[in-house]
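Asker: Here you go, sequence then predicted model.
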Amino acid sequence: MSDLDAFITGLPKAELHLHIEGSLEPEQMFEFARRNGVEIPFGSVEEVRAAYEFSNLQDFLDIYYAGASVLQTEEDFRDMAMAYFDRAAADGVVHAEIFFDPQTHTHRGIPFGVAANGLLAGMAEAEAKHGLTSKLILCFLRHLDEEDAFRTLEQAHPWIEQITGVGLDSSEIGHPPSKFERVFAAAAAMGLKRVAHAGEEGPPEYVHEALDLLHIDRLDHGNRSLEDPALVTKLARSGMTLTVCPLSNVKLCNVASIEVHPIDEMLRKGLRATVNSDDPAYFGGYVGENYRAIARGRGLGRDEVVTLARNSFLGSFLPDEAVTAHLERLDAYVEAN
C-alpha cells in the first residue's frame, strides 16, 4: 500500500451517496436466499459476479431488483446494514447518509416497517460498535408514478422523525425531476431534506429541474452539469454539494475510464464535489477504493483528497456543531500524518 493509500484509509470522511440495497454482496445474497427460501436466478457467487458487467443503468437495475428479492425480514435489513457499516468504518467513514428504496420492497409485499426498522437497528448498532453516525434517506423510484411516491411518503409517517430526507433514484432517462415536483413539495412541508439523482445519464436540463422545481439541498451525481457552463457557475455560487461516484460512473459506462473522470475538473471549477460508492457490491469498491482509484487515475495529491473529505462533511445534513467537530478531527489527522 502506498503512503497516499494508507493516508486515504485513515482519513476521516463521510459517505453521502450509498444505496444500502446496493451493498448486498453476492455471498450475503445467497445466505439470505437460503435462510428465507427464496429462489434467485444465479447458481453461484461466481455467476452473480460475472453478471456484473453493465452497458447502462438499466442493465444494473435489472440485477439490483432481482438481488433485493432475498430481503424479507428485519434481520436481513439489519445484517445488510451492519455488513456495510463494518466495511465503511474500515475505510475511515465516521458518518454515512444512506439511501433506501421502500417501493422495491413494498411492491413485493414487504411492509415499509420491515425495511425501516431493520435499517434503523443496524444504524444504532453501527454507532454503538464503531461510533459511526448515520442518517436515513427515503428514495422514490422515478420509473414509478407520482401517486405511488405519495403513497410511499404516507407509509413513512410513523418513522418520519427517524428519516432525514427524501431522494429520487432508479431509471433517469425519460423520468425528469419535474415528474415529482408535488411530492417533493409535500416532503419539504414535512421538514424533510431533499436530494435527487440528476445529470448521471440524464441531461443538464434535469439538474436545472432538480434545483428549480424540487429545490434540492444536495445533488446526486451531477456529472453532466459540466456540459452547461452557466449551470456550473450556478452550482459553484450556491455551494451545492455533488455526491460523485467514480467507480459507478465507469461501471455504468457514463465515463469511459477512471483516467478521464472529471472529479478534479469539478474541484477546479469550484464545485463542492465529494467521493462516494453508490452501489459498492455491484460497482467494484467501497468508498476507500473510490478515493484510491480516483487518486491514482487522476494523479490527485493529499490536498485534493483532503478537500474531497472536507466537502463530505460540509455537504452532510449534520448540525453545524457536529460538522465542526468532524472538521477539527480531519485537520488533526492531516497534521499528524
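Answerer: Received it, and whenever you're ready, just let me know what you need.
Asker: going forward, measure contacts between C-alpha atoms and count neighbours the same way
Answerer: Will do.
Asker: How is the residue nearest in space to the middle of the chain assigned, secondary-structure-wise?
Answerer: Nearest to the geometric centre of the chain sits residue 17, at 2.0 Å (C-alpha atoms, centre = their mean). Assigned by DSSP: H, G, I helix; E, B strand; the rest coil, the conformation of residue 17 is strand.
Asker: how close does it sit to residue 34?
Answerer: 29 Å (C-alpha to C-alpha, to the nearest Å).
Asker: same thing with residue 271?
Answerer: From residue 271 to residue 34 the distance is 45 Å (C-alpha to C-alpha).
Asker: what does residue 301 give?
Answerer: Counting by C-alpha to C-alpha, the gap from residue 301 to residue 34 is 45 Å.
Asker: same thing with residue 76?
Answerer: 12 Å.
Asker: I'd guessed residue 40 sits against residue 67; true?
Answerer: Yes - with contact defined as C-alpha atoms under 8 Å, residue 40 and residue 67 form a contacting pair (7.5 Å).
Asker: neighbour count winner among the two?
Answerer: For residue 40 versus residue 67, neighbours defined as other C-alpha atoms under 10 Å are more numerous around residue 67 (24 against 17).
Asker: if we can go back for a sec, residue 76 and residue 34 - which one has more neighbours?
Answerer: residue 76 (23 against 13).
Asker: structure B:
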Amino acid sequence: MTDLNAFITGLPKAELHLHIEGSLEPELMFALAERNGIAIPYASVEEVRAAYAFSNLQDFLDIYYAGAAVLQTRADFHDLAAAYFARAAADGVTHAEIMFDPQTHTARGIAFGDVIEGLMSAQAEAHQRYGMTTQLILCFLRHLSEDEAFDTLAQAEPWLDRITAVGLDSSEVGHPPAKFARVFVAARAKGLKLTLHAGEEGPPAYVYEALDVIEADRIDHGNRSLEDAVLVERLRDAQMTLTVCPLSNLKLCVVDDLAEHPIDRMLAAGLKATINSDDPAYFGGYVGENYRAVAAARGLSRDDLATLARNSFTGAFLPPDEIARHLETLDAYLAAHPS
C-alpha cells in the first residue's frame, strides 16, 4: 500500500468539487478571528475539531456558516484560497475548480468584490508558484430564494469573464433543482457552465431534474443515482461527470463505512466518476486522502485510479487544448510508473 500511496500522491489530477469556505482549517480560523477581532465560540483548535462530530448535512452547515464569519477582507479570502492551493499542489492537483458561496458573505455585509478579488489573487499566485490552472464556480445557496440567486448573479456581472460556472449547494432536501430553473437559464445565457449538487441526500428525482429541467453540464455527488437503473444507464450513455466525495459521504453518513462506498460500482457501470474533497477541513482530508482512503477501502487498482484521474480532466470545464495538455502530463506519469 505504501507504493500505491506514493503513486496516488504523484498522480496528476484535477479537483472539480471543492468549496473554498470548507477548506478553512481551525488554525487559520483562529488566526483570522484574531486579525479581524471576531469572537468565535471555541477556546481552542481542539474544541473546533471536536465540534466537527456532526452526523448530517444540516449540522455540518451550521458550523460551516459560523466559521465563515471570520472571513472579512480581501486578504482573508486570498489567504484561505492560497492555503488550499498549497495543499492541492502537494496532492498532485494540476487543475482545480473551486466553488465559492458569495451569499454567505454578502449577507454579512462583505462586498462581492472583496470575496472574488481575494480568490483571484490567490489563483494568480497558484499559477505562478505551481503552474496550476484554476477556475471559479459561483454557487447559489439553495435554502435561499431564486430571487436572491438572481441578485447574486447580478452582483457577479463585473467578474463574469473570470467565473466559469454556476452551481447549487447547501441544504439539498426540500430544495429541488427546479426551484432555480430560471436563474440557471439566465446564467447559461451569460455563457456560464452549469453544475449542481444532486443525489447526495436528495433522491434520484433531483438528478433527473438536474438533467431535464436545468440541463446541467455536471452533477455534484450523484451517489443516489445508483438506486435507479434507468438513470444509471442515462448518465453512462451521456458520459455525465459525477464529482464524488468519499470522505464527505462518510462524514455526512451518506455511507456508513468506506467499505460500502460505491465508487468502484460506479466505474464498473461505466459512470464517469471523479474523486474530490468537498469541504476537506471539516471532512478529514484533502483530495489525496480521499483517493488513498477509498482505494484502501475498496481495493482500487492503479488502472482504477488512473481512470478516476483521467475522468477529472475530461470532466473539467477547460478548453479541449488545455484538457489535452493535462492528459499528456497524466499519460507521461503513468508511463513512468507502470503497474
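Answerer: All right, it came through fine. Small disclaimer: the values here were computed from a predicted structure and weren't measured.
Asker: For the two chains, what TM-score is obtained?
Answerer: The TM-score (TM-score structural alignment, normalised by the length of the first structure) is 0.99; 337 aligned residues with a C-alpha RMSD of 0.6 Å.
Asker: re earlier: counterpart of the residue nearest to the centre of the first structure over in the second structure?
Answerer: Aligned by TM-score structural alignment, residue 17 of the first structure pairs with residue 17 of the second structure.
Asker: residue contacts, that match?
Answerer: Applying C-alpha atoms under 8 Å, 6 or more residues apart in numbering to residue 17 of the second structure gives the contacts 97, 98, 99, 220, 243, 244, 245, 276, 277, 278.
Asker: What's the local residue count around the third one?
Answerer: Right, residue 99 of the second structure. With other C-alpha under 10 Å as criterion, residue 99 of the second structure counts 25.
Asker: Can you name the helix or strand that it falls in?
Answerer: Using DSSP states H and E, residue 99 of the second structure sits within strand 93-100.
Asker: Give the other helices and strands that the helix or strand just after that strand contacts.
Answerer: On the C-terminal side of strand 93-100 of the second structure, the closest following helix or strand by DSSP H and E is helix 102-106. The helices and strands touching helix 102-106 of the second structure, judged by 3 or more C-alpha pairs under 8 Å, 6 or more residues apart in numbering; DSSP states H and E, are helix 57-68, helix 112-130, strand 133-141.
Asker: superposed on the first structure, where does helix 102-106 of the second structure end up, distance-wise?
Answerer: Helix 102-106 of the second structure differs from its equivalent in the first structure by a mean of 0.2 Å after superposition (mean C-alpha distance after the TM-score superposition for the first structure).
Asker: and that helix, how far out from the chain's middle?
Answerer: 17 Å (C-alpha atoms, centre = their mean, to the nearest Å).
Asker: Run through who's touching that helix.
Answerer: Outside helix 102-106 of the second structure, the residues that reach it (C-alpha under 8 Å, 6+ apart) are 65, 68, 69, 71, 111, 112, 115, 138, 139, 140, 141, 152.
Asker: can you name the residues of the first structure that it overlays?
Answerer: So helix 102-106 of the second structure is aligned with residues 102-106, judged by TM-score structural alignment.
Asker: So which bits of the matching stretch are buried?
Answerer: 102, 103, 104, 105, 106 (16 or more other C-alpha atoms under 10 Å).
Asker: can you check stretch 181-200 of the first structure too?
Answerer: Under the neighbour-count criterion of 16+ other C-alpha under 10 Å, stretch 181-200 of the first structure has 181, 183-185, 187-188, 192-200 buried.
Asker: who's in contact with it?
Answerer: 146, 149-150, 153, 163-169, 172, 177, 204, 206-207, 210, 213-225, 249, 254.
Asker: mind listing which of the residues you listed are in strands?
Answerer: 165, 166, 167, 168, 169, 218, 219, 220, 221 (DSSP state E).
Asker: Tell me how far the first one lies from residue 150 of the first structure.
Answerer: When distance is defined by C-alpha to C-alpha, residue 165 of the first structure is 14 Å away from residue 150 of the first structure.
Asker: Looking only at neighbour counts, state which of these two leads.
Answerer: Shown here are residue 165 of the first structure and residue 150; by other C-alpha under 10 Å, residue 165 has more neighbours (24 against 18).
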